[in-house]
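Engineer: Give me a 3D structure for the following:
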Amino acid sequence: VFGIETDIGSGKGKREFQELADQLIPQDNAAEYNQAMMDFGARLCVPNKPDCMNCPIQGSCFAFKNNLVSELPVKINKTKVRDRHLHYFVIRCGESWVWKKRSSGDIWEGLFDFPVIEKEEEESLEEGLAIPLIAGEPKVFPKKYRHILSHQRLHAEFSEIEIPRENRSTLEIWAEQEGYLLVEEEKIEYLAKPKLIVNFLTDQGF
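Structural biologist: Alright, predicted model coming up:
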């Protein structure tokens, strides 16, 4: 509900959750409240498959509203978490989109996502941009995305680049050199994609 990112198994996390629980518990009816919380956790907000559709507090749940139900609460198990800042480029030419299949050994091995650069948090888009055929400035989508893995916190932004149809042959050559694929729009739904990319596409109406 509250979107706490602190590891629930850490000392800091235990204190943070305990302090919040102490604030919420009604002093005049603690026993009934505690029983209700246990029932809620056993029947609806279960760890592996929560029943969000029937949850009475769905409307105020941070995890549900931000597509983080499977990532919260955070339980790191002493694995050091690294923050990564990604900028994806949605490159389109007519009805074709540029995609990349993640290679062996990658965290998303075998899945498809967009061309991406990884940058320092303070680095500007222009400092890392190295994509040819661009006419004008890329359209930057305003929403920023966060995706929590067991050992990484991904902070992602997306920009759209429209390539003129007359440059398609040049785009195809560049894509082949870089290991990218051109996929027609009607076939995108059949690609296996990371949840981060699925969330972005859903927000765009796909």
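Engineer: okay, CA-based contacts and neighbour counts for the rest of this
Structural biologist: OK.
Engineer: and Glu19, which of the three is it?
Structural biologist: Secondary structure, DSSP: H, G, I helix; E, B strand; the rest coil: Glu19 is helix.
Engineer: Could you pull up the contacting residues of the residue lying closest to Ala175 once chain neighbours are set aside?
Structural biologist: Leaving aside its sequence neighbours, Ala175 sits nearest to Leu181 (CA to CA, 6 or more residues apart in numbering; 6.3 Å). By CA atoms under 8 Å, 6 or more residues apart in numbering, the contact set of Leu181 is 98-100, 175.
Engineer: can you check His155 too?
Structural biologist: 83-86, 144-147.
Engineer: Spatially nearest residue to Phe158 (excluding sequence neighbours)?
Structural biologist: Closest residue in space to Phe158, ignoring its immediate chain neighbours: Tyr88 at 4.7 Å, by CA to CA, 6+ apart.
Engineer: I'd say that neighbour and Ser159 touch.
Structural biologist: Yes. Using CA atoms under 8 Å, Tyr88 is in contact with Ser159, at 6.3 Å.
Engineer: Show me which of the contacts of His155 are buried.
Structural biologist: Buried subset of these (neighbour count, 16 or more other CA atoms under 10 Å): 84-86, 145-147.
Engineer: Another sequence for comparison is provided below:
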Amino acid sequence: MIFGNNLIKVVCENKFHIEFNATDALKRVQLNPENLVQVSYATDWLKSRAEKHKDNEEVVLEMYRPFDWTYSTDYKGTLRKGDFIRDDSKAIPLDKLKRQDPILFFDDMILYEDELGDNGISILNVKIRAMRSCMLILQRLFVRVDNVLLRINDTRLFIDFEENLVIRECKKQESKYEDILRLCHGNDPRRLLRDMNWCAGKLPVLSVEREYIQY
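Structural biologist: Alright, predicted model coming up:
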């Protein structure tokens, strides 16, 4: 499901312009044939297809065009104006976000979502929170392939109105499904694997990149 009319656009006079939309996010879905994700029963399925096509002891499988059916994207927004400078030391000031300032605007929207053929979920959503002194946008890709893996790609865009500063932080997390399942407890342990915030606190961090614009 693509929510093509959902859009977040941030424009600062003639100095900075960035957008978050579904179309550009899907364009960034990458295909790496060596790292294609398969469902847990893929091997058994291929074996059954091979047995049906046996002819004179030669196995013939139908050809198919590989694609990333998890719709994993490395999209971090569409920059229309401005140039980011890479600086991994430029961390988002959490103290400003923790202040009890009134929230002037908040919204949460989905850009696209897929249930992966009843084998999990892939969802890209964006949240925006604006205060008087700053604003935070969180775009999160959450991928859960049941019994295979969990993946989160976060892009945080922090805008400091007092310092005229924009910081973009991109973080990638991933783990095997069974490794995170071991951390779950209770009568329905898999319930936690449907909680994006809980998973974000448990998945190992693969990489963090930061960049900024002083406008």
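Engineer: Superposed, what's their TM-score?
Structural biologist: Superposed pair, TM-score by TM-score structural alignment, normalised by the length of structure 1: 0.26. Supporting alignment: 94 aligned residues with a CA RMSD of 5.8 Å.
Engineer: picking that back up, tell me how far the residue nearest to Ala175 of structure 1 lies from Val90 of structure 1.
Structural biologist: According to CA to CA, to the nearest Å, Leu181 of structure 1 stands 12 Å off from Val90 of structure 1.
Engineer: shared neighbours of those two, anything?
Structural biologist: Val98.
Engineer: can you pull out the strands in structure 2?
Structural biologist: 7-12, 16-21, 54-55, 58-59, 78-81, 85-86, 105-114, 120-130, 134-145, 149-160, 165-176, 205-214 (DSSP state E).
Engineer: would CSV of the ones you listed with mean neighbour count and distance to Lys96 of structure 2 be doable?
Structural biologist: Shown next, in CSV, are those (neighbours: other CA atoms under 10 Å; distance: least, CA to CA, whole Å):
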stretch, mean neighbour count, distance to Lys96 of structure 2
strand 7-12, 14, 20
strand 16-21, 18, 22
strand 54-55, 11, 66
strand 58-59, 12, 63
strand 78-81, 14, 25
strand 85-86, 14, 22
strand 105-114, 16, 16
strand 120-130, 20, 12
strand 134-145, 23, 8
strand 149-160, 23, 9
strand 165-176, 20, 13
strand 205-214, 16, 17
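Engineer: What number of residues are in the vicinity of Ala156 of structure 1?
Structural biologist: Using other CA atoms under 10 Å, the number of residues around Ala156 of structure 1 comes to 20.
Engineer: Surely it touches Ile148?
Structural biologist: No. The pair Ala156 of structure 1 / Ile148 is not scored as a contact, 11.1 Å apart, by CA under 8 Å.
Engineer: sorry, back to before: quickly check the contacts of His155 of structure 1 for the two that are furthest apart.
Structural biologist: For the contacts of His155 of structure 1, the maximum inter-member distance is 14.4 Å, found between Asp83 and Lys144 (CA to CA).
Engineer: For the longest helix anywhere in structure 2, list every residue counted as buried.
Structural biologist: Ordering each helix of structure 2 by length in residues (DSSP state H) puts helix 42-52 first. Residues of helix 42-52 of structure 2 classed as buried: Ala50 (neighbour count, 16+ other CA under 10 Å).
Engineer: In terms of secondary structure, what does that helix contact?
Structural biologist: With contacts defined as 3 or more CA pairs under 8 Å, 6 or more residues apart in numbering; DSSP states H and E, helix 42-52 of structure 2 has no helix or strand neighbours.
Engineer: List the contacts of the residue nearest to Lys171 of structure 2 when sequence neighbours are not counted.
Structural biologist: With CA to CA, 6+ apart as the criterion, Lys171 of structure 2 has its nearest non-adjacent residue at 4.4 Å, and that residue is Val208. The neighbours of Val208 of structure 2, taking CA under 8 Å, 6+ apart as the test, are 88, 169-172.
Engineer: Show me which of these is closest to Ile213 of structure 2.
Structural biologist: Glu169 (12.0 Å).
Engineer: Pull out the buried positions in the helix or strand harbouring Asn199 of structure 1.
Structural biologist: Per DSSP states H and E: Asn199 of structure 1 is located in helix 195-203. Residues of helix 195-203 of structure 1 classed as buried under the neighbour-count rule (16+ other CA under 10 Å) are 196-197, 199-200.
Engineer: JSON lines for these, including distance to Gly13 of structure 1?
Structural biologist: Shown next, in JSON lines, are the buried residues of helix 195-203 of structure 1 (distance: CA to CA, whole Å):
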{"residue": "Leu196", "distance to Gly13 of structure 1": "25"}
{"residue": "Ile197", "distance to Gly13 of structure 1": "29"}
{"residue": "Asn199", "distance to Gly13 of structure 1": "27"}
{"residue": "Phe200", "distance to Gly13 of structure 1": "30"}
